[in-house]
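Undergrad: With the input below, show me the fold.
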Amino acid sequence: MNPSDGYRVEQDLLGERWVPDAAYYGVQTLRALENFSISGIPLQHFPDLVVALAMVKKACARANRDLLKLDPEQADAILLACDEIIDGRLHDAFCVDMIQGGAGTSTNMNANEVIANRALELLGRARGEYARLHPNIHVNMSQSTNDVYPTALRLALIFGLRRLRAETGALRDALADKSAAFRSITKMGRTQLQDAVPMTLGQEFGAFATNIGEEVARLDEVSALLSEINLGGTAIGTGLNSEPEYRACAIRHLRQIAGVPVCAAADLVEATSDMGAFVMLSGLLKRTAIKLSKICNDLRLLSSGPRCGFNEINLPERQPGSSIMPGKVNPVIPEAVNQVAFSVIGNDTAVTMAAEAGQLQLNAMEPLIGFKLLESIGYLTAAMASLRRDCITGITANAAVCRGHLEQSVGLVTALNPYLGYARTSEIARRALESGRSVAELVLEAEWMTAEALQEALRPEAMTGQGAAQEGGGAGG
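TA: Next up, the predicted model:
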């Protein structure tokens, strides 16, 4: 082959390689494409990460221009190229696999080469004319993969968490709406899948809302933790090859470009090697996934049947449930969310092991950490949106079924403890279980309460505590 065949020659420390003329990437990206055919998921699959890389490169170029290390023409071309990527262009050129050796060097070089070659075009030069503007010398000036990659990853995670937080709040609100709608529907509460004491369907959905709502504040907390970055630390946190003023200047520009209140880590050496914030984020995502999965388990139980199960609520019918059983409709949305939760829990294990595998001044497993965190955030965001939109908002209650279960339950005797005492209520429970008759019928037959007193004791407000909750207010955990 020769250059006229649609290829250009590029060189790195390992020698010369032919790179397609049409490619914005260069020789080091080409080697990464050959070496890392692992997950089949390239950087472009996560636009937040691509945009974050361009934002970091833009901030660094501005800082180097301010410090007179980068000439204005080169800086302007780099900045324009970064703006195009931030606006969504050239993302298909970010093609290296998310799983890669080298602690993210291939990701950083993919960004450097794409930005350099696009900047060269803006300068009226051909791609690959690196004598005028070089990926390492100019685009990567005052930087290392070891401060660029984790800084960009933290930004990308913050961008993703913003959307996840919005969906978490929307799901909480949808559950709260159902809680209000179902406030007057009494039912039997259950512990260990056995009848326990009366409650309302509204209280059950209110607990779901509170449970999910707790995650909103936690997401804000972990976003603040991710805002501490090691940009300016270069290779291991000592700032080698950067000016003393560079770090503060670059971070100031990044804060303005990204709209995120990033700040410098107090100890750059520690920040370069520590994965603690990522582990905390992963743990939070796992916690959220577990909560979602538990709620979906409950929704599937409460809607089970419809004739031979709980049948206390109806989930929206989304699609036929069987290729052989006519009329069967499955709870497909909660089932899908359960599977998302299992994936997030598995990702947390991968993040945990990768964080533990760090050695000395750097963690070479950071690409896996980033991949799994971005994946989990994307999965949870989509799952919450689907659960809210395709399931929660369309749930209806079978009030008569709920009331029937309550009236037939032996658990109803617990509400009579203050009136009859434990011994008598235990006797009523035993008789009800043996005979299949209702608690109320047996109490009246024994003449232990009048009909009026029994009716008062079994009022929904008296059994469920809603009256007391209204008078005293409520508090969430």
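Undergrad: switch to C-alpha atoms for all contacts and neighbour counts from now on
TA: Will do.
Undergrad: In the stretch 151-300 of the chain, what residue spans correspond to strands?
TA: For the stretch 151-300 of the chain, the strands defined by DSSP state E, counting those that start in this stretch occupy 186-191, 194-200, 228-229, 263-264.
Undergrad: Would you do the same for the sequence below? I want to compare the two.
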Amino acid sequence: MNEAVRMERDTFGEIAVPADRLWGAQTERSLQNFRISTEKQSPELIHALAIVKRAAAAVNQSLGVLADDKAHAIIAAADEIIAGKHPREFPLAVWQTGSGTQTNMNLNEVIANRASELMGGERGEARKVHPNDDVNRGQSSNDVFPTAMHIAAAYAIVNHLLPALRTLRATLDAKSKAFADIVKIGRTHLQDATPLTLGQEFSGYVAQLDQGIRHVESALPHLYELALGGTAVGTGLNAHPAFAVRVADEIGRLTKLPFVTAPSKFEVMAAADALVFAHGALKTVAASLMKIANDVRWLASGPRCGLGELSIPENEPGSSIMPGKVNPTQSEAVTMLCCQVFGNDVAVNVGGASGNFELNVFRPMIAHNVLQSVRLLADGAQSFNDHCAVGIEPNRSRIDLLLNESLMLVTALNPHIGYDKSAQIAKKAHKEGTTLKAAALALGYLTEAEFDAWVRPEQMIGTR
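TA: Now for the predicted structure:
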């Protein structure tokens, strides 16, 4: 059975478009010309583009360059997309023109056809709203797409990533306080070191997240600068002189974020430095999360033959062959997604560095990777919090056993008998499989009373 089609036209001529679809000729050509992989433009980016089109219509109406009836219809159509309607109308691949022109036209065509229907007209060549002259008025793909990238990234960071990081930070901070009096052995180079408290160890994780949150927040001001109004090359050709400032204000009103018009449209269109910088902060957060997740799974290793200092929630069976096995799956998921963020950072860096003259043409790839990284980190932090961090508990008996067996407690003797004699005690105890006290007494370097007074782990942990 043949699919019903309608004929639409662009500057290349006629092309058949599925009759039940809202997109038009340029979207259909892109579908035919870029059958590459399965990655599609993200819902976050489509949402941001719809915000751009809504804001532009409202401002153009207020400036008297767009008829009221068309503006109202465009705004209504854009609102439907913002509300999550028509998701099947945005099928284009990430791997397309580097300016995102086809995706911009996808939005223009869908909104034009839907606006025409809302005005009592039809979709297709007889529509009442033109995708270029009306929906794209005063705009170019070259300023629309980078604007949408900034909106999508900033919105996702503020509304998803930062809340998730703050939630995890609060959980780990509560654990740090709860574990403040649990003295354990420290480890450096994967070898025994001097003691600290479990609370101090967790306080390091809290500080990492504090720094990561600050790093991400520091990237927002540049993301709040919008290219819209620069049109083709940054000069603002064909846009009303007041358009840039007013449309940034309108986008800020719609998103409740402090967007402003970029002071240099040439910078924000020719480069992608704001997103490169932002992704650097995302990479840093990924490095922190990977460290935290790795520490937790190592400290929870066992249950009988590992470090076993922590117990973590048992969420699901861990093996298809070993009965009763439970794995640190949340840590594994987090470490994998952090690897993906590291890879995304390389792609964003290369794309950001590869713009030529007045336009960066790696934008769909940069947007895809930045938004994926934000989504992975936000979801990963929340999942790790909900299914692992909140349930972390100390294994006191195991912690005490390992603490008292450590040879590095000998460090407490340095101020009393010197480094060399302390080292001899540690080596003798290790070689002969005895305790530090037995080795110290055998060497005659101190008395039992002196050892008991000087080697006290709880006094080796500094200021708490």
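Undergrad: do you know how far the most centrally placed residue in the first structure is from V340 of the first structure?
TA: Central residue of the first structure (Cα atoms, centre = their mean): I377, 2.6 Å from the mean position. To V340 of the first structure, I377 of the first structure is 10 Å away according to Cα to Cα, to the nearest Å.
Undergrad: what does L299 of the first structure give?
TA: 16 Å.
Undergrad: Tell me if I'm right that L80 of the first structure and N117 touch.
TA: No: with contact defined as Cα atoms under 8 Å, L80 of the first structure does not reach N117; the gap is 11.8 Å.
Undergrad: Contacts only, for the aligned residue in the first structure for E316 of the second structure.
TA: In the first structure, the residue paired with E316 of the second structure according to TM-score structural alignment is Q319. Contact partners of Q319 of the first structure, counting by Cα atoms under 8 Å, 6 or more residues apart in numbering, are V329, N330.
Undergrad: how about the strands of the stretch 1-150 of the first structure, start to end?
TA: Under DSSP E, counting those that start in this stretch, the stretch 1-150 of the first structure gives strands at 7-12, 15-20.
Undergrad: Translate C305 of the second structure into the numbering of the first structure.
TA: So, by TM-score structural alignment, C305 of the second structure is matched to C308.
Undergrad: from what I can see, that match looks like it's in a helix, true?
TA: No: when DSSP: H, G, I helix; E, B strand; the rest coil is applied, C308 of the first structure is found to be coil, with no helix at that position.
Undergrad: what separates it from A181 of the first structure, distance-wise?
TA: Counting by Cα to Cα, the gap from C308 of the first structure to A181 of the first structure is 25 Å.
Undergrad: of the two, who's got more company?
TA: A181 (15 against 7; other Cα atoms under 10 Å).
Undergrad: What lines up with N349 of the second structure in the first structure?
TA: N349 of the second structure maps onto T352 in the first structure, by TM-score structural alignment.
Undergrad: Next up, the contacts around the counterpart of the residue nearest to the centre of the first structure in the second structure.
TA: Correspondence of I377 of the first structure to the second structure, assessed by TM-score structural alignment: V374. Taking Cα under 8 Å, 6+ apart, we find V374 of the second structure in contact with A153, A156, I157, L161, L282.
Undergrad: now do F182 of the first structure
TA: Contacts of F182 of the first structure (Cα under 8 Å, 6+ apart): T200, L201, G202, A397.
Undergrad: Can you verify my assumption that the last one contacts L315?
TA: Put plainly, it is A397 of the first structure. No: assessed by Cα under 8 Å, A397 of the first structure is found out of contact with L315, at 9.0 Å.
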